[in-house]
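Asks: could you work out the structure for the sequence below:
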Amino acid sequence: MRAVVIRSFGGPEVLELAEVPMPRAGVGQIRIKVVAAAVNPVDLHTRSGGLAQAGLMVPREVIGLGWDVAGTIDEIGSGVVDFAVGDEVYGLSDRLDVPLGTHADHVVLDATAVAHAPRTVSAIEAASVPLGALTAAQSLDLLALTAGRTVLITGAAGAVGGFAVELAVARGLRVVATSRADDEALVRKLGAKFFVPRGVRLGEAVRALVPGGVDGAVDAASLGAEALDAVRSRGAFAAVVGGAEPVGLRGIRVDNTWIRADGRQLAELAALIDTGRLTPRVAETLPLDSVAAAHHRLADTSLRGRLVLHP
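Replies: Okay, here's the model as predicted:
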């Protein structure tokens, strides 16, 4: 079978579509015949060596790429009781140090890292969801805000930020969103009550809308101290990118969102998709052998929605 791997760090030219042995499902695992797998910024940082330089992974002879996946189970390991061969699922490979990721014809994941796929969208749409939506959901979990509170979402038109807006609204939160000025219509459609265009003094603009500042912030755009200034004293702040977190001034609780695969939470997200409260966004689909083109395309910061490979 085919799989996207790297044997050295560098630009898209180091990506290799290699022939590798078919993986087998072990205890507590399932094997998925991949229908679709999204390309995420973490794939670019893995390929470039940025994550290894940051000490987040160990350089290996062969490293597989790909986190998000949607497809059909074609092998079940012992001890798996919630899934059967033929089930349509979606899931997340959340380990960096693996020889085989989801950018492949087949992938093996722990059963706890997958859920039954949403019924109302295609596999390509489902594959655009896991990493971005789980990051958004787990960031909101860190804030621990109750219904009626106000949250700032930076990068609100992006893959993580867009999901964060919809999930915050689903939790009964009031959303102040910031993104490019031409994203306002999209962000308001996702449910934002207030919108602040990028380029203004964020703290002052947000406080003019929400006196005293918002109760919490999900910093999907890595604005750091600029976004922290919009949060009230003793509020909460979730930094999506490791190393981009500001100092917790004014008693603000600052956390990093270290994403983890969570089948239970994926099932909750699937239910939100099926009831129209969470919207997958696909920017473009490409065949697996065009993975290098996808990496070039993802470097375009104006991209809205995910690029999805389909073997």
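
Asks: contacts and neighbour counts: CA atoms only from here.
Replies: OK.

Asks: what comes up buried for the strand or helix carrying residue 208?
Replies: Assignment of secondary structure by DSSP states H and E places residue 208 within helix 202-209. When burial is assessed from 16 or more other Cα atoms under 10 Å, helix 202-209 yields the following buried residues: 202-203, 206-207.

Asks: can you list those in JSON lines and add distance to residue 116?
Replies: Output for the buried residues of helix 202-209, formatted as JSON lines (distance: Cα to Cα, whole Å):
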{"residue": "202", "distance to residue 116": "40"}
{"residue": "203", "distance to residue 116": "41"}
{"residue": "206", "distance to residue 116": "39"}
{"residue": "207", "distance to residue 116": "42"}
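
Asks: so residue 264 is in which element?
Replies: When elements are assigned from DSSP H and E, residue 264 belongs to helix 263-274.

Asks: helices or strands up against the following helix or strand past that helix?
Replies: If you walk from helix 263-274 toward the C-terminus, the next helix or strand you reach (DSSP H and E) is strand 282-286. On a contact count with 3 or more Cα pairs under 8 Å, 6 or more residues apart in numbering; DSSP states H and E, strand 282-286 meets helix 123-126, strand 306-309.

Asks: so residue 91: helix, strand or coil?
Replies: Reduced to three states with DSSP: H, G, I helix; E, B strand; the rest coil, the structure at residue 91 is strand.

Asks: how about this one, so we can line them up?
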Amino acid sequence: MRALVFDSFGGPEVLRIAEVPVPATGPGQVRVRVEAATVHPVDLATRSGALAEAGLMAGGTRTGLGWDVAGVVEETGPGVGSVRPGDRVIGMNDRLDVPLGTQAEHVVLDAHAVAQAPAGLAPEAAATLPLAGLTALQALDALALPEGGTLLVTGAAGAVGGYAVQLAAARGLRVVATARAADEPLVRELGAAHFVPSGPGRLGGEVRALVPAGDAGALAAAVLGAAALDAVRTGGAFAALVAGGAPYPLRGIRVVPVWVRADADRLDHLARLAEAGALTPRVADALPLADAAKAHRRLAEGALRGRLVLVP
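Replies: Model prediction:
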């Protein structure tokens, strides 16, 4: 089968398509025929060596890429009862240092990382749910804000931020969103009650003009650090989603670094929300697996609204 790999850290030029054996399933595992796999910033950081420099992976050998997958179950190992061959599923690989990721023709995942795909959603759209959706959902779970509370979401027009706005609004939270001025219509459509355009101003002051006591919490999908923390009330909560992006816990604010993890139950929850139209996957473009380097370059350029998806 074909799989996207790299043998040494570097720019998009180090990516290559390798012919490798189809992976075998073990106990508690599922093999999925990949129909779509999303490209995320974490893929760029893995390929460049940034994550190895941060001590998050060893590297130095052939490494596969890809976290998200949408596809069809081909085979299940002993002990798997949650899915069967022929089922359409979504899943997530949450390991960094692997010889094969989801950006391949086939991938083996643990059963606890796989859920039934949302009915009526194309694989390209369904593949954008796992990593971004679970990150937003697990961050909201960690914040544990009461219904009726206010939540600042930074980077609200991005993949994680957009899901966070929708999930938070569905929980009865009043969302104050920040993104580029041009993204205000999108962010409000996703459920934001208030909008603050990103820019050089004092974010804390602008948020407190809308919420005088400050937000009960913040979900930092964009790294704004102390500026976003200033918008949170004393004793509130702050979810930091990017490594190195956690500010100091000033004023008794509970700062929670969120590291996404595979979770079939929560993934199933996201899938059912998407199935019902309560979550809005956004696909910027779908490209063949062979165009992975092009996808990395486009993602690095920024300004995408929605995710790039690779189709084997």
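
Asks: can you pull the TM-score for these?
Replies: Superposed pair, TM-score by TM-score structural alignment, normalised by the length of the first structure: 0.99. Supporting alignment: 311 aligned residues with a Cα RMSD of 0.6 Å.

Asks: include mean neighbour count and distance to residue 80 of the first structure when you put the helices and strands packed on strand 282-286 of the first structure into JSON lines, please.
Replies: Converted to JSON lines, those look like this (neighbours: other Cα atoms under 10 Å; distance: least, Cα to Cα, whole Å):
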{"stretch": "helix 123-126", "mean neighbour count": "25", "distance to residue 80 of the first structure": "22"}
{"stretch": "strand 306-309", "mean neighbour count": "27", "distance to residue 80 of the first structure": "28"}
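
Asks: picking that back up, which outside residues touch the helix holding residue 208 of the first structure?
Replies: For helix 202-209 of the first structure, the external contacting residues (Cα atoms under 8 Å, 6 or more residues apart in numbering) are 176, 194, 196, 213-214, 226-231.

Asks: please compute how far that helix lies from its chain's middle.
Replies: Its chain's average C-alpha position is 27 Å from that of helix 202-209 of the first structure, according to Cα atoms, centre = their mean, to the nearest Å.

Asks: mean per-residue distance, it versus the second structure.
Replies: Between helix 202-209 of the first structure and its aligned stretch in the second structure, the superposed structures give an average distance of 0.3 Å (mean Cα distance after the TM-score superposition for the first structure).

Asks: what span of the second structure lines up against that helix?
Replies: With TM-score structural alignment applied, helix 202-209 of the first structure matches the range 203-210 in the second structure.

Asks: now residue 171 of the second structure: how far from residue 144 of the second structure?
Replies: As judged by Cα to Cα, to the nearest Å, residue 171 of the second structure and residue 144 of the second structure stand 10 Å apart.

Asks: and residue 178 of the second structure, by the same measure?
Replies: For residue 178 of the second structure, the distance to residue 144 of the second structure equals 21 Å [Cα to Cα].

Asks: compare these two (neighbour count), which wins?
Replies: Neighbour count, other Cα atoms under 10 Å: between residue 178 of the second structure and residue 144, residue 178 has more, with 29 against 11.

Asks: is the corresponding residue of the first structure for that one in a helix, a strand, or coil?
Replies: For residue 178 of the second structure, the aligned position in the first structure is residue 178, judged by TM-score structural alignment. Local secondary structure at residue 178 of the first structure is given as strand here, using three-state DSSP.

Asks: one more: residue 100 of the second structure?
Replies: Here residue 100 of the second structure is coil, with the state taken from three-state DSSP.

Asks: ok, it touching residue 6?
Replies: No: in this structure, residue 100 of the second structure is not within contact of residue 6 by Cα atoms under 8 Å, at 10.1 Å.

Asks: could you tell me which residues touch both of the two?
Replies: Overlap between the contact sets of residue 100 of the second structure and residue 6, as judged by Cα under 8 Å, 6+ apart, is given by 63-64.

Asks: hang on, the earlier thing: have a look at how far, on average, the helix holding residue 264 of the first structure is from the second structure.
Replies: Mean deviation of helix 263-274 of the first structure relative to the second structure after superposition (mean Cα distance after the TM-score superposition for the first structure): 0.7 Å.

Asks: pull out the buried residues from that helix.
Replies: Using 16+ other Cα under 10 Å as the test for burial, helix 263-274 of the first structure gives 263, 265-267, 269-274.

Asks: which among the residues you listed gets closest to residue 42 of the first structure?
Replies: residue 266 (19.4 Å; Cα to Cα).

Asks: let me know the secondary structure of the nearest residue to that closest one once chain neighbours are set aside.
Replies: Nearest residue to residue 266 of the first structure, sequence neighbours excluded (Cα to Cα, 6 or more residues apart in numbering): residue 115, at 5.8 Å. Residue 115 of the first structure falls in the strand class when you classify it by three-state DSSP.

Asks: contacting residues around residue 115 of the first structure?
Replies: With contacts taken as Cα under 8 Å, 6+ apart, residue 115 of the first structure has the following neighbours: 89-91, 263-264, 266-267.

Asks: just the residues you listed now: which is nearest residue 48 of the first structure?
Replies: Here the nearest of the contacts of residue 115 of the first structure to residue 48 of the first structure, counting by Cα to Cα, is residue 91; it sits at 24.4 Å.

Asks: where do the helices sit along the second structure?
Replies: 41-48, 50-53, 123-126, 130-143, 159-170, 184-190, 203-210, 226-229, 264-275, 292-301 (DSSP state H).

Asks: turn the ones you listed into JSON lines, columns for distance to residue 82 of the second structure.
Replies: Shown next, in JSON lines, are the helices of the second structure (distance: least, Cα to Cα, whole Å):
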{"stretch": "helix 41-48", "distance to residue 82 of the second structure": "28"}
{"stretch": "helix 50-53", "distance to residue 82 of the second structure": "33"}
{"stretch": "helix 123-126", "distance to residue 82 of the second structure": "19"}
{"stretch": "helix 130-143", "distance to residue 82 of the second structure": "17"}
{"stretch": "helix 159-170", "distance to residue 82 of the second structure": "25"}
{"stretch": "helix 184-190", "distance to residue 82 of the second structure": "32"}
{"stretch": "helix 203-210", "distance to residue 82 of the second structure": "45"}
{"stretch": "helix 226-229", "distance to residue 82 of the second structure": "41"}
{"stretch": "helix 264-275", "distance to residue 82 of the second structure": "9"}
{"stretch": "helix 292-301", "distance to residue 82 of the second structure": "32"}
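
Asks: out of the ones you listed, the one nearest residue 111 of the second structure is which?
Replies: Among those, the nearest to residue 111 of the second structure by Cα to Cα is helix 264-275 (7.6 Å).
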